[in-house]
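# Return a 3D structure for these sequence lines:
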Amino acid sequence: MPTELPASPLLASLQDKIAQRKARVGIYGLGYVGLPLALRFAEVGVPVTGFDIDAAKIQQLNAGGSYIERLTPDRIQQAHAQGFEATTDFARTAEVDALIICVPTPLNAHREPDLSFIVNTIEAALPHMRPGQLVSLESTTWPGTTDEVLAPRLRARGLEPGENCALVFSPEREDPGNPDYGTKDIPKVIGGHTPRCLALGTALYQHAIQTLVPVSSTRAAEMTKLLENIHRSVNIGLVNEMKIVADKMGINIHEVIDAAATKPFGFVPYRPGPGLGGHCIPIDPFYLTWKAREYGVNTRFIELAGEINHHMPHWVVGKVADALNDRGKAIKGSRILVLGLAYKKNIDDTRESPAVEIMDLLQAKGAHIDYSDPHVPVFPRKRDYHFDLKSVVLNADTLTGYDCLILATDHDGFDYALLQNARLIVDTRGRLAPASNVVAA
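Presented below is the predicted three-dimensional model:
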């Protein structure tokens, strides 16, 4: 753990405030990453102000409500009692001592990095910043973003990282729905623009996170996050490709994975599915492929995995078409119910969910689409997709009205015994036992 104390009076004062838990933390972006972190700082007695441009979110939070299923209203209200408040007013940046940026980093239409959320956030905060503050970027991005995008903007304001302000990168590692690892339990990587920056960043985060993992630079921390997500993307791409091969050969890929997983060394089981979801794995690898081109490197392995994973919703739709055709029906005019809108089971997070793309592909082919998800009662707002739908309640009468069900996300809350009574169900998760009305996809 870095122990170097800041040399300048401003940074020494910030160090003292952090040590005494008097430094007010500003969390910029109150989504699936920012809000849990804000609540965690509040829990340990660190004053927190949450910033977001979505006025509806701010209103709900300040009324003691929550828009994230696993973060109960009780936790929001407890955080308020411990000094948490939320605002859309970026002028209040002047009140905070540490700015932690937790905003999305999507891809644009050309699958290139879109840093507009990061840039807009820092540009909105800069007019109100002052010497003696710390800036931490948590949004996943390409190596060099902290040094090349944030640092110059701070300098233009007269803020020099390591001298009169601090700048770090500490990538988020949230895993929604994981009962074993919450915000405080997941080791946190952190890199500083300078050693002084790193010392201040670790001093701040150690209040809220049990284990910190300092690295030599912000670029090393940025690359660490990309490696974690690319590792998963590549391995999921491999097992998805194996699923397609096994399907053609009439082999149950889930049986094969279970058997391979009995090997006590050298094998890690990954599970296939209908495609990649969540804000990280479908997107982050392309941040590195884009940056690598600047260095004359073609990341073929990463891009191949992305191509395979991107194709999976199309493959599922093909399986649906074949299954309906075998029963004398076409996709066009069929009533199809998608089970599970979230990108993985037992959560309400629908970001980049393959279920949504499957719905869009089927609707484009003329199907009548509905969905059922106990965690997502109303289809959420999205930039690229819109369905004016509410979650269908599952019962025996409901099932008789659909020509096909697609198990896209295997929530534990579904009644799988009931689902076995459907006319046809296409299982993308390997959850259902083989039957005449069950088609593996």
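# drop to CA atoms for contacts and neighbour counts, all remaining ones
Will do.
# What is the burial count for the closest residue to His375 other than its chain neighbours?
Leaving out its chain neighbours, the residue that sits closest to His375 by C-alpha to C-alpha, 6 or more residues apart in numbering is Asp348, at 4.9 Å. By the criterion of other C-alpha atoms under 10 Å, Asp348 has 22 neighbours.
# Thought Ile68 was touching Asp348, still the case?
Yes: applying C-alpha atoms under 8 Å as the test, Asp348 and Ile68 come out as touching, 7.3 Å apart.
# Shouldn't Asp388 be within a helix?
No: following the definition DSSP: H, G, I helix; E, B strand; the rest coil, Asp388 is coil and is not counted among the residues of a helix.
# how close does it get to Ile336?
15 Å (C-alpha to C-alpha, to the nearest Å).
# More neighbours: which of these two?
Higher neighbour count among Asp388 and Ile336: Ile336, with 24 against 9, using other C-alpha under 10 Å.
# for comparison, sequence B:
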Amino acid sequence: MSVDLAIVGLGYVGLPLAQQAARSGLSVLGFDVNQNVVDGLNSGASHIDDLSGADIAEMLASGFRATTAEADLATASTVVICVPTPLSADGGPDLGPVRSATATIARNLQPGMLVVLESTTYPGTTDEIVRPMLEAGGLEVGKDIHLAFSPERVDPGNPVYGIKNTPKVVGGSTPDCTERAAAFYGRFVDTVVTAVGTREAETAKLLENTYRHINIALVNEMARFCHELGIDLWDVIKLAKTKPFGFQAFYPGPGVGGHCIPIDPNYLSHNVRARLGYPFRFVELAQEINATMPAYVAHRAQNILNADGLATKGASVLLLGVTYKPDIADQRESPAVDLAKSLLELGAEVSFHDPHVARWHAEGQTMDRVESLDDAVANADLVMLVQHHKAYDVDALATSAKRFFDTRGVTTAPQAHRL
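Sure thing, here's the model as predicted:
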């Protein structure tokens, strides 16, 4: 039986895509090499924050199924690659998963099929790596099959923007490929924006996240000197954002996390160095600033303890919130890990609380999770708000703590220290 869409990679990108396509009436097949993921989905269990068991049940009722059988891909009109692209040792993207997914598709490629890469990568990947692998079997892109790149824009935990109402950028290897891909996404996405080609679509995703990376670095650096100068940066940002044009608010924090901001700009920087032989200085400076924030925050914590005559060595430090963004369980690239590492190196006794995380590992060890939040806050030498989950009454926690360090600028309690 043929299907409208097969998705290779059923994680934070692929599964929401499958959900929206299925909701819009498309027949959807999910492919993943992880048998546990496939078995879980087919039994109605979700493994990502954005989709619940009820969401998976709805998808199954609409005909969705997951498989590890690659031959099933041959039944699809469109195949979308949604596999991860982690950083490699040299700072560029590890394209191993993309190559593996493409090879799997190539073995099952059929005339007329549309293949779309959604995995974030450096400019040129679609046409220089994916295309030759697909054409090796004799089918020509733009004539026998179609190929395009469409950057994923999933924002885990966002209650307003999802697959359907976030504009979809599409760039094909040929104009016909672009047209075919745009028509496909137009079946379940409200707005489709076409690019000149695959490289422009690939670079657009990198520009989006590089823009955020650089502006976060700007306010992180300002946080350092504003603290030294006795300036309330949070008030500065509040004032600046009253301007209705020409300014967008970004906020400092203990570092950057997630699957995009700490990683994607490096793809572009690595590509510029490798191809052109010179640095992308904005990105490299931003990376330097953002990467050192956890150590800076740990140093600030040390100063707070020292001001009250307490050594960091042996001090009990409680971290509140260890995920990379609020109100989700996703811990990918969370700065809390590096923060804990810096505190442990200073000799602190670190524990954590997070309503979304039952077990947390940092510096090669399982960290102690406190069960009673109120008792732990009252007893800790220093409480640090690392992630602002809605479940936390921050002002109440700051009032009951011996010392409270707010790295997110949300407290109004006068005794709290803020980044």
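# Tell me the residue in the second structure aligned with the residue nearest to His375 of the first structure.
Matched across to the second structure, Asp348 of the first structure falls on Ala329, judged by TM-score structural alignment.
# can you check Asp114 of the first structure too?
By TM-score structural alignment, Asp114 of the first structure lines up with Asp94.
# residues near that match, how many?
17.
# excluding its backbone neighbours, what's nearest it?
With C-alpha to C-alpha, 6+ apart, the residue lying closest to Asp94 of the second structure is Ser88, at 4.8 Å.
# With Phe149 of the second structure instead?
Going by C-alpha to C-alpha, 6+ apart, Phe149 of the second structure has Leu117 as its nearest residue, at 4.8 Å.
# Which residue lies nearest the spatial centre of the first structure?
Central residue check for the first structure by C-alpha atoms, centre = their mean: the C-alpha nearest the mean position is that of His279, 3.6 Å away.
# what residues are up against that one?
In this structure, His279 of the first structure makes contact with Pro104, Pro106, Arg351, Glu352, judged by C-alpha atoms under 8 Å, 6 or more residues apart in numbering.
# shouldn't the last one be in contact with Tyr343?
Spelled out, that is Glu352 of the first structure. Yes: counting by C-alpha under 8 Å, Glu352 of the first structure sits close enough to Tyr343 to count as a contact (7.0 Å).
# Next, show the common contact partners of these two.
With C-alpha under 8 Å, 6+ apart applied, the overlap between the contact sets of Glu352 of the first structure and Tyr343 consists of Leu276, Gly277, Gly278.
# Kindly indicate which of these lies nearest Thr299 of the first structure.
Distance from Thr299 of the first structure was checked for each of these by C-alpha to C-alpha. The minimum falls on Leu276, at 19.1 Å.
# For the spatially closest residue to that closest one that is not a sequence neighbour, the count of nearby residues, please.
Leaving aside its sequence neighbours, Leu276 of the first structure sits nearest to Pro282 (C-alpha to C-alpha, 6+ apart; 5.6 Å). Here the count is done by other C-alpha under 10 Å, and Pro282 of the first structure has 24 residues near it.
# try Leu324 of the first structure
A count of neighbours around Leu324 of the first structure, defined by other C-alpha under 10 Å, yields 18.
# now swap in Gly142 of the second structure and tell me
Using other C-alpha under 10 Å, Gly142 of the second structure has 17 neighbouring residues.
# could you measure the aligned partner of it in the first structure against Ala203 of the first structure, distance?
Structural alignment places Gly142 of the second structure opposite Gly162 in the first structure (criterion: TM-score structural alignment). As for Gly162 of the first structure, its distance to Ala203 of the first structure is 15 Å (criterion: C-alpha to C-alpha).
# before we move on, what about Phe169 of the first structure?
Distance, Phe169 of the first structure to Ala203 of the first structure, by C-alpha to C-alpha: 14 Å.
# Could you do Val135 of the first structure as well?
13 Å.
# who's more crowded, these two?
Set Val135 of the first structure next to Ala203 and count neighbours by other C-alpha under 10 Å: Val135 wins out with 25 against 19.
# In three-state terms, label the alignment partner in the second structure of the more buried one for me.
Counting by TM-score structural alignment, Val135 of the first structure corresponds to Val115 in the second structure. Following three-state DSSP, the label given to Val115 of the second structure is strand.
# Pretty sure Val115 of the second structure sits against Ser150.
No: the pair formed by Val115 of the second structure and Ser150 falls short of the contact definition of C-alpha under 8 Å, at 10.4 Å.
# before we move on, the earlier item: which one of the contacts of His279 of the first structure is nearest to Ile209 of the first structure?
Nearest to Ile209 of the first structure among those: Pro104, at 21.8 Å, using C-alpha to C-alpha.
# Now do the contacts for that closest one.
When contacts are taken as C-alpha under 8 Å, 6+ apart, Pro104 of the first structure is in contact with Phe117, Ile118, Ser139, His279.
# Return the residue of the second structure that is most distant from the centre.
Per C-alpha atoms, centre = their mean, the residue of the second structure sitting farthest from its centre is Gly309 (39.7 Å).
# and the residue mapped onto that one from the first structure, how far is that from Asp427 of the first structure?
Under the alignment defined by TM-score structural alignment, Gly309 of the second structure is paired with Gly328 of the first structure. Computed with C-alpha to C-alpha, the distance linking Gly328 of the first structure and Asp427 of the first structure is 20 Å.
# which residue in the second structure lines up with Asp52 of the first structure?
Using TM-score structural alignment, the equivalent of Asp52 of the first structure in the second structure is Asp32.
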